[in-house]
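Colleague: Next come a sequence and a model predicted from it.
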Amino acid sequence: MERLQKVIANAGIASRRKAEELIKEGRVKVNGKVVTELGVKVSGNDQVEVDEIPIDKEEPIYFILYKPSGVISSVSDDKGRKVVTDFFPMIKQRIYPIGRLDYDTSGIILLTNDGEFSNLLQHPKYEINKEYIAKVKGIPTKEAIRKLERGIQLEDGKTAPAQVKIMSMDNKKNTAIVRLIIHEGRNRQVKRMLEAIGTPVLKLKRERYAFLDLSGLRSGDARELSPHEVKQLRALASTKHR
């Protein structure tokens, strides 16, 4: 017997927290009856429905995608633009991205149908490092870099300390290549951090997610994560848990 919200999360419908909201809103049925209490447990023999649709107990799957620029980090787009799930036409399971990358940002993004795993990696308290390479307009000063390393004040609060390194500079074009490592995942965070020190982003790529990188992948390529990689990611999150 497992808690209803865990079963919904494991089916890839939503994170466990979102599943709890679905239950409270009366959108979940067990064996034809609406359930609004969070303590309910179900077995494999129970029929669970979300918004009148029975959930499938799918095997969890995990992918890494080298997202090109100009692709939406979503399962659909009302403007008809290309989305990350378009790169998986042969996958029958309902997969979705873990977190997001901006439309014009390229690089690593993970996709899964495992809601619990997705929630684990996205929660700020687990501090999963993400490495970005940014081409910026202007050349950051040493003091500006120190601000990023200490944490910089944005409109939605101060950022956690970042690891920052200037990889190269072009004095003629007044541009620089900057590497940032952060563990937070706020909306447009890297762009806003670099704008805040006066060096707006011209181009941005996520090179690394935890220990995963883009080795062997070209833009638009994807591969399935190995069971060992999935286990490592779970272990990494649990060791960061405070």
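Modeller: Nice, thanks for sending it over. Numbering: from 1, shown residues only.
Colleague: From now on I want contacts and neighbour counts done on CA atoms only, so please keep to that.
Modeller: Fine.
Colleague: residue farthest from the centroid of the chain?
Modeller: Relative to the mean C-alpha coordinate of the chain, counting by Cα atoms, centre = their mean, the farthest residue is residue 172 (36.3 Å).
Colleague: Give me the distance between it and residue 178.
Modeller: 17 Å (Cα to Cα, to the nearest Å).
Colleague: now residue 160
Modeller: 18 Å.
Colleague: out of those two, which sits in the busier spot?
Modeller: Taking other Cα atoms under 10 Å, residue 160 and residue 178 do not tie; residue 178 has more neighbours (22 against 15).
Colleague: Nearest spatial neighbour of the more buried one, chain-adjacent residues omitted?
Modeller: residue 166 (4.5 Å; Cα to Cα, 6 or more residues apart in numbering).
Colleague: which residues does that neighbour contact?
Modeller: 176-179 (Cα atoms under 8 Å, 6 or more residues apart in numbering).
Colleague: Next, the buried residues of stretch 20-33.
Modeller: Of the residues in stretch 20-33, 20-23, 27-30 count as buried by neighbour count, 16 or more other Cα atoms under 10 Å.
Colleague: my read: residue 127 touches residue 183, true?
Modeller: Yes. Counting by Cα atoms under 8 Å, residue 183 is a contact partner of residue 127 at 4.9 Å.
Colleague: okay, now the one to match up with it:
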Amino acid sequence: MERLQKVIAYAGVASRRKAEQLILEGKVKVNGKVVKELGTKVSNSDSIEVNGIKLEKEDKVYFLLYKPRGIISAVTDDKGRKTVTDIFKKHVHQRIFPVGRLDYDTSGLLLLTNDGEFAYQMTHPKFKIDKTYIARVKGIPTIEGLKKLQRGIKLEDGKTAPAKVSMTSFDEKAQKAICEITIHEGRNRQVRRMFEAIGTPVVKLKRERFAFLDLAGLMPGEYRELTKHEVKLLRVLSDTGKIE
């Protein structure tokens, strides 16, 4: 069972907030009856209509995108900026949405799907799916600073989970460094805020890996469909934390 507004959002009809507004306005029906309660839960067998149009059950699809910088990780943008779903419009007919998000100025690996359950398994911290980033930072992190990130560091929205962090190179003259960091959380601008907290702000950020997936063979703006085996392995990871 899922909350009604969540199902509408996952179907790509509207954002979660807009879906809640549609429910409150009496524009949503479940099994032919108008529903105005935001706490309403529905199952896969329920018939849902939004503004008189029935939500159709689509085949589940799963894509890996090499997100370029300067694109919004969203289905729509009220400022008219290009979104990640715009890249797929000519070739993908299902109403897909990004799994989690990458910031406007962050590039790298982003998954998109129309499978809400899969998206939840990939993004909720309790499933501990690793995401690895390459961060170019201003300044050279100290050993103690890196250890703070490894242990978990206090941010304004709470302490982060322990991270895997290493400095892969540095330029003492230019006062720049490149670090690799792996986390399983997905707070807003988390990696950037973590490095800011140790005094080395991020200049450029790229997500290199998502679990065992990487960007091999793709250029920015390109994407591929995940194989059935890859989707199965990701589900196994979310269930057990490891691949047998």
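Modeller: Great, that's in hand. None of the values given here were measured: they were computed from a predicted structure.
Colleague: show me where structure 2 has helices.
Modeller: Assigned by DSSP state H, the helices in structure 2 fall at 4-10, 16-24, 116-123, 143-151, 190-197, 228-240.
Colleague: Just say which of those helices is most tucked in.
Modeller: Comparing the helices of structure 2 by mean neighbour count (mean count of other Cα atoms under 10 Å), helix 4-10 comes out on top with a mean of 22.
Colleague: other SSEs contacting it?
Modeller: In terms of contacts (3 or more Cα pairs under 8 Å, 6 or more residues apart in numbering; DSSP states H and E), helix 4-10 of structure 2 is packed against helix 16-24.
Colleague: same thing but 10 Å
Modeller: Packing contacts for helix 4-10 of structure 2, counted by 3 or more Cα pairs under 10 Å, 6 or more residues apart in numbering; DSSP states H and E, involve helix 16-24, strand 28-30, strand 41-42, strand 48-50, strand 97-98, helix 116-123.
Colleague: What separation is there between the residue farthest from the centre of structure 1 and residue 144 of structure 1?
Modeller: Taken as Cα to Cα, the span from residue 172 of structure 1 to residue 144 of structure 1 is 20 Å.
Colleague: One more: residue 221 of structure 1?
Modeller: Distance, residue 221 of structure 1 to residue 144 of structure 1, using Cα to Cα: 36 Å.
Colleague: about what we covered before: between residue 127 and residue 183 of structure 1, which contacts overlap?
Modeller: Counting by Cα atoms under 10 Å, 6 or more residues apart in numbering, the residues touching both residue 127 of structure 1 and residue 183 are residue 210.
Colleague: any idea which residue sits dead centre in structure 1?
Modeller: Centre-most residue of structure 1, counting by Cα atoms, centre = their mean: residue 99, 2.2 Å.
Colleague: Run through the residues that contact the nearest residue to residue 181 of structure 1 once chain neighbours are set aside.
Modeller: Spatially, and ignoring its direct neighbours in sequence, residue 181 of structure 1 is nearest to residue 131 (4.4 Å; Cα to Cα, 6+ apart). The neighbourhood of residue 131 of structure 1, defined by Cα under 10 Å, 6+ apart, consists of 107-108, 162-164, 179-183, 205-211, 213.
Colleague: Then residue 35 of structure 2?
Modeller: 4, 22-29, 48 are the contacts of residue 35 of structure 2 under Cα under 10 Å, 6+ apart.
Colleague: Check residue 185 of structure 1 too.
Modeller: Contacts of residue 185 of structure 1 (Cα under 10 Å, 6+ apart): 99-101, 122-124, 127-130.
Colleague: Closest to residue 64 of structure 1 out of the contacts of residue 166 of structure 1?
Modeller: Of all the contacts of residue 166 of structure 1, residue 179 has the smallest distance to residue 64 of structure 1: 21.1 Å, by Cα to Cα.
Colleague: how close does the closest one get to residue 89 of structure 1?
Modeller: From residue 179 of structure 1 across to residue 89 of structure 1, the span is 33 Å (Cα to Cα).
Colleague: In terms of neighbours, single out the busier of the two.
Modeller: Neighbour count, other Cα under 10 Å: between residue 179 of structure 1 and residue 89, residue 179 has more, with 21 against 7.
Colleague: My read is that the more buried one contacts residue 149, right?
Modeller: No. Counting by Cα atoms under 10 Å, residue 179 of structure 1 does not reach residue 149; the two are 11.8 Å apart.
Colleague: so what sits against both of these two?
Modeller: 162-165.
Colleague: Now neighbour count and distance to residue 153 of structure 1 too, for those, in a markdown table please.
Modeller: Converted to a markdown table, those look like this (neighbours: other Cα atoms under 10 Å; distance: Cα to Cα, whole Å):
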| residue | neighbour count | distance to residue 153 of structure 1 |
| --- | --- | --- |
| 162 | 23 | 12 |
| 163 | 18 | 16 |
| 164 | 17 | 16 |
| 165 | 14 | 19 |
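Colleague: hang on, isn't residue 47 of structure 1 packed against residue 55?
Modeller: Yes. Using Cα under 10 Å, residue 47 of structure 1 is in contact with residue 55, at 8.0 Å.
Colleague: quick one on the thing from earlier: just curious, which of the contacts of residue 35 of structure 2 is nearest to residue 188 of structure 2?
Modeller: Nearest to residue 188 of structure 2 among the contacts of residue 35 of structure 2, with distances taken as Cα to Cα, is residue 4, at 24.8 Å.
Colleague: Touching, the closest one and residue 17? I think so.
Modeller: No. If you go by Cα under 10 Å, residue 4 of structure 2 and residue 17 don't touch, sitting 11.7 Å apart.
Colleague: Can you give me the separation between residue 155 of structure 1 and residue 138 of structure 1?
Modeller: 22 Å.
Colleague: Thanks a lot, catch you later.
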